[in-house]
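Colleague: What would the 3D arrangement of this be:
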Amino acid sequence: MHVEGLSINLATVRAQCGFAEAVEICLKHGITAIAPWRDQVAATGLEEAARIVSANGLKLTGLCRGGFFPAVEAAGREKALDDNRRAIDEAATLGADCLVLVVGGLPGASKDIDGARRMVEEGIAALLPHARAAGVPLAIEPLHPMYAADRACVNTLRQALDMCEALGPGVGVAIDVYHVWWDPDLANQIARAGAMKAIFAHHICDWLAPTRDMLTDRGMMGDGVIDLKGIRHRIEAAGFHGAQEVEIFSAENWWKRPADEVITTCVERYRSCC
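Modeller: Got it, this is the predicted structure:
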């Protein structure tokens, strides 16, 4: 039976299996939408991954990830741009809906977060001609403020949308509930994103209380404190009706379970909690 409206970000089973096996398990459960990571694609080979996608009629709700623009030296920033151009080409080959951008944090020993954000905006601006020519939308993913120093200096949906407005067509946002659920301005910014037609992806999991690890202790939907149905309602009211993409990093729980069990649970919780 086809599971409509559900995508699996393959990070959810990255510890258990590679690209081809993950696809096989998703198809077994009636899931035809996925979002792979670049290292998973590289391990399989880009051409083979594209063949698997085409042969199975898969929809890619995104490719993870581009970004990490700030660097101390200009050469480092240019190196990042080169890698992002390759990521855009990979997304185009795979037919991904968007390239997700985790924008990067403070370079070196810098304490200048405003400067880092300028580097991010300048980096995306430099990428845009290539992305537009390739037909690949760029989705800025604001990350929770706990990642501001090392992973993403864009931390609210408002900040991401301000960049989208400044940059113009071809740039939008990936709304990951794990990163934005706490934001008191979230409802207003989702509505704003909808008016801008800037919602390119909707990622789901849950926030555990307490959280034992800043990166690898995400919860399965329904196990935490996020109002998943409420956020989904707002996103759909804003005009986005794409698949909800499950993305769970869970070193001590879900990555230790059989992949089939994880995907089975994703389907059950998607139907009951989302």
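Colleague: going forward, measure contacts between C-alpha atoms and count neighbours the same way
Modeller: OK.
Colleague: Residue 99 reaches residue 60, doesn't it?
Modeller: No - using Cα atoms under 8 Å, residue 99 is not in contact with residue 60; the gap is 10.1 Å.
Colleague: neighbour-wise, which of the two wins?
Modeller: Using other Cα atoms under 10 Å, the more surrounded residue of residue 99 and residue 60 is residue 99, with 31 against 22.
Colleague: list the contacts for that one?
Modeller: The neighbourhood of residue 99, defined by Cα atoms under 8 Å, 6 or more residues apart in numbering, consists of 62, 63, 64, 65, 66, 87, 88, 91, 136, 137, 138, 139.
Colleague: In a markdown table: those, plus distance to residue 75 and neighbour count.
Modeller: Shown next, in a markdown table, are the contacts of residue 99 (distance: Cα to Cα, whole Å; neighbours: other Cα atoms under 10 Å):
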| residue | distance to residue 75 | neighbour count |
| --- | --- | --- |
| 62 | 28 | 30 |
| 63 | 25 | 28 |
| 64 | 23 | 23 |
| 65 | 21 | 23 |
| 66 | 17 | 25 |
| 87 | 18 | 22 |
| 88 | 20 | 29 |
| 91 | 24 | 28 |
| 136 | 25 | 25 |
| 137 | 25 | 25 |
| 138 | 23 | 29 |
| 139 | 24 | 29 |
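Colleague: what's the closest of the residues you listed to residue 272?
Modeller: Relative to residue 272, the closest of the contacts of residue 99 is residue 62; by Cα to Cα it sits at 24.2 Å.
Colleague: Spell out the residue ranges of the strands in the stretch 51-200 of the chain.
Modeller: 59-60, 63-67, 99-102, 138-140, 171-176, 199-204 (DSSP state E, counting those that start in this stretch).
Colleague: Please work out which residues outside the last one touch it.
Modeller: Meaning strand 199-204. In contact with strand 199-204 (Cα under 8 Å, 6+ apart) are residues 61-62, 97-98, 137, 139, 172-178, 193, 221, 228, 240, 242-247.
Colleague: and the angle from it to strand 171-176?
Modeller: 10 degrees (axes from the mean of the first three to the mean of the last three Cα atoms, to 10 degrees).
Colleague: now the helix or strand just after strand 199-204: how far from the chain's centre is it?
Modeller: Where DSSP states H and E defines the elements, the next helix or strand beyond strand 199-204 is helix 228-237. Distance of helix 228-237 from the chain centroid (Cα atoms, centre = their mean, to the nearest Å) equals 17 Å.
Colleague: ok now do the most centrally placed residue in the chain, which residues does it touch?
Modeller: When Cα atoms, centre = their mean is applied to the chain, the residue found nearest the centroid is residue 100 (5.1 Å). By Cα under 8 Å, 6+ apart, the residues touching residue 100 are 62, 63, 64, 65, 66, 67, 138, 139, 140, 141, 174.
Colleague: these two touch, right, the second one and residue 101?
Modeller: No - counting by Cα under 8 Å, no contact exists between residue 63 and residue 101, whose distance comes to 9.2 Å.
Colleague: residues touching residue 264, list them.
Modeller: Residue 264 neighbours (Cα under 8 Å, 6+ apart): residue 29.
Colleague: Run a quick neighbour tally on residue 254.
Modeller: Residues within reach of residue 254, counting by other Cα under 10 Å, total 24.
Colleague: That one touches residue 262, doesn't it?
Modeller: Yes - using Cα under 8 Å, residue 254 and residue 262 qualify as a contacting pair, with a distance of 6.5 Å.
Colleague: Next, the second sequence, to be compared with the first:
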Amino acid sequence: MIERFSLNQWTTRYWPLPDVVAGCAAAEVRGVGLWREPVAEYGLTRTAKLLREAGVRATSLCRGGFFTADGALADNRRAVEEAAELGAPVLVLVSGGLPGGSRDLDGARDRVADALAELAPYAGRYGVRLAIEPLHPMFCSDRCVVATLGQALELAAPHPPEQVGVVVDTYHLWWDPDAYRMIGRAGREDRLAIFQVADWTTPLPAGVLTGRGLLGDGCVELRRLRQAVDAAGYDGPIEVEIFNEELWAMPGPRVLALCLERFREHVLDG
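Modeller: Below is the predicted model:
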């Protein structure tokens, strides 16, 4: 099962893209979750060529969404095109928070639904699957009005499963008492697009976004969640996606080795 391991690029945020790909290839890691910003910096066509030559595949591209921003639909169409050129089967969507000055949470979620209605057929034409990512409720106001897997599945429901799926991210969903039932539903509806793992540690840092813990350092039942998505029929890549200042300060090869070690210990069956 170690062949399912994928290194999400943001886990080694400051490791240059060519080094990420070379480091993964050297460690016999064949999957990497890419982010649009470093890909744009290195060059979209150059990145696609780099991956092909190294024998490393893009397991996802992050991110689209943020549908409350001006020009969001045009930017998301570009993101779909970028994913297609990179060979990434999944474009991760973070919905965006409330518009400035608004308290209309239902209206913001309606806006996400309207955007998906526009984007899903477009993504389908490119062979890219949109993956709605629910984020922990503490991010609801400014980053993501989709806070539970159930909400993500309701938003996905009007669209073909090959066009719109969901992300199961252990950091964001571990707390939800309905998470396991919704993982089962996602499997039955063929909506499981990508599985991402990180741990939850407390106290959270002042910069909450960088509060994800290294696998095994927190309170998340990582193996149980992995077993749940497997039981629901998901057999795709498992991305290690950790936003953590201490990891970012380490050399990339050290972080990759550490993630592989913890992945074996805490995600795979013991």
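Colleague: if we can go back for a sec, adding distance to residue 14 of structure 1 as columns, could you present the contacts of residue 100 of structure 1 in JSON lines?
Modeller: Output for those, formatted as JSON lines (distance: Cα to Cα, whole Å):
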{"residue": "62", "distance to residue 14 of structure 1": "16"}
{"residue": "63", "distance to residue 14 of structure 1": "14"}
{"residue": "64", "distance to residue 14 of structure 1": "13"}
{"residue": "65", "distance to residue 14 of structure 1": "15"}
{"residue": "66", "distance to residue 14 of structure 1": "18"}
{"residue": "67", "distance to residue 14 of structure 1": "20"}
{"residue": "138", "distance to residue 14 of structure 1": "23"}
{"residue": "139", "distance to residue 14 of structure 1": "22"}
{"residue": "140", "distance to residue 14 of structure 1": "23"}
{"residue": "141", "distance to residue 14 of structure 1": "20"}
{"residue": "174", "distance to residue 14 of structure 1": "20"}
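Colleague: hang on, the earlier thing: tell me the counterpart of the residue nearest to the centre of structure 1 in structure 2.
Modeller: For residue 100 of structure 1, the aligned position in structure 2 is residue 92, judged by TM-score structural alignment.
Colleague: what does residue 111 of structure 1 give?
Modeller: Match for residue 111 of structure 1 (TM-score structural alignment): residue 103.
Colleague: follow-up on the earlier one: take the strands of the stretch 51-200 of structure 1 and write them to CSV, including distance to residue 216 of structure 1.
Modeller: Converted to CSV, those look like this (distance: least, Cα to Cα, whole Å):
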stretch, distance to residue 216 of structure 1
strand 59-60, 23
strand 63-67, 16
strand 99-102, 16
strand 138-140, 21
strand 171-176, 15
strand 199-204, 15
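Colleague: Out of the ones you listed, flag the one nearest residue 122 of structure 1.
Modeller: Nearest of those to residue 122 of structure 1, taken as Cα to Cα: strand 63-67 at 11.7 Å.
Colleague: Show where that closest one falls in structure 2, residue numbers please.
Modeller: Counting by TM-score structural alignment, strand 63-67 of structure 1 pairs with residues 61-65 of structure 2.
Colleague: mean offset of that stretch relative to structure 1 (after superposition)
Modeller: Superposed on structure 1, stretch 61-65 of structure 2 shows a mean distance to its aligned partners of 0.3 Å (mean Cα distance after the TM-score superposition for structure 1).
Colleague: ok, and what's touching that stretch?
Modeller: Contact with stretch 61-65 of structure 2 is made by 33-36, 72, 75-76, 79, 83, 88, 90-96, as judged by Cα under 8 Å, 6+ apart.
Colleague: how far does it sit from the chain's center?
Modeller: Centroid displacement of stretch 61-65 of structure 2 relative to its chain, using Cα atoms, centre = their mean, is 8 Å.
Colleague: anything in contact with each of residue 254 and residue 262 of structure 1?
Modeller: Residues touching both residue 254 of structure 1 and residue 262 by Cα under 8 Å, 6+ apart: 12, 13.
Colleague: that older thread, can you tell me which of the contacts of residue 99 of structure 1 is closest to residue 271 of structure 1?
Modeller: The closest of the contacts of residue 99 of structure 1 to residue 271 of structure 1 turns out to be residue 62 (Cα to Cα; 21.7 Å).
Colleague: looking at it, that closest one is touching residue 38, isn't it?
Modeller: No - using Cα under 8 Å, residue 62 of structure 1 makes no contact with residue 38, being 10.6 Å away.
Colleague: Look up how far residue 89 of structure 1 lies from residue 100 of structure 1.
Modeller: Remark: distance between residue 100 of structure 1 and residue 89 of structure 1 (Cα to Cα, to the nearest Å) = 13 Å.
Colleague: Tell me where the stretch 1-150 of structure 2 has helices.
Modeller: All helices of the stretch 1-150 of structure 2, identified by DSSP state H, counting those that start in this stretch, fall at 17-26, 36-42, 44-54, 72-86, 105-126, 149-156.
Colleague: Let's have the ones you listed in TSV, adding distance to residue 209 of structure 2.
Modeller: Output for the helices of the stretch 1-150 of structure 2, formatted as TSV (distance: least, Cα to Cα, whole Å):
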stretch	distance to residue 209 of structure 2
helix 17-26	22
helix 36-42	17
helix 44-54	27
helix 72-86	22
helix 105-126	21
helix 149-156	20
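Colleague: looking at those helices, which is closest to residue 202 of structure 2?
Modeller: helix 149-156 (22.9 Å).
Colleague: Would you enumerate the residues in contact with the alignment partner in structure 1 of residue 124 of structure 2?
Modeller: When structure 1 is aligned by TM-score structural alignment, residue 124 of structure 2 is paired with residue 132. By Cα under 8 Å, 6+ apart, residue 132 of structure 1 lies in contact with residue 170.
Colleague: next one: residue 109 of structure 2
Modeller: So residue 109 of structure 2 contacts 145, 146 (Cα under 8 Å, 6+ apart).
Colleague: corresponding residues in structure 1 for stretch 32-50 of structure 2?
Modeller: Alignment of stretch 32-50 of structure 2 against structure 1: residues 34-52, by TM-score structural alignment.
Colleague: chain center to that stretch, what's the gap?
Modeller: Offset of stretch 34-52 of structure 1 from its chain centre (Cα atoms, centre = their mean): 16 Å.
Colleague: Also stretch 203-216 of structure 1?
Modeller: Distance of stretch 203-216 of structure 1 from the chain centroid (Cα atoms, centre = their mean) equals 15 Å.
Colleague: Number of residues surrounding residue 118 of structure 1?
Modeller: As a burial measure, residue 118 of structure 1 scores 15 neighbours (other Cα under 10 Å).
Colleague: any idea what residue 165 of structure 2 aligns with in structure 1?
Modeller: Residue 165 of structure 2 maps onto residue 172 in structure 1 when the alignment is built from TM-score structural alignment.
Colleague: That's all I had, so thanks and see you.
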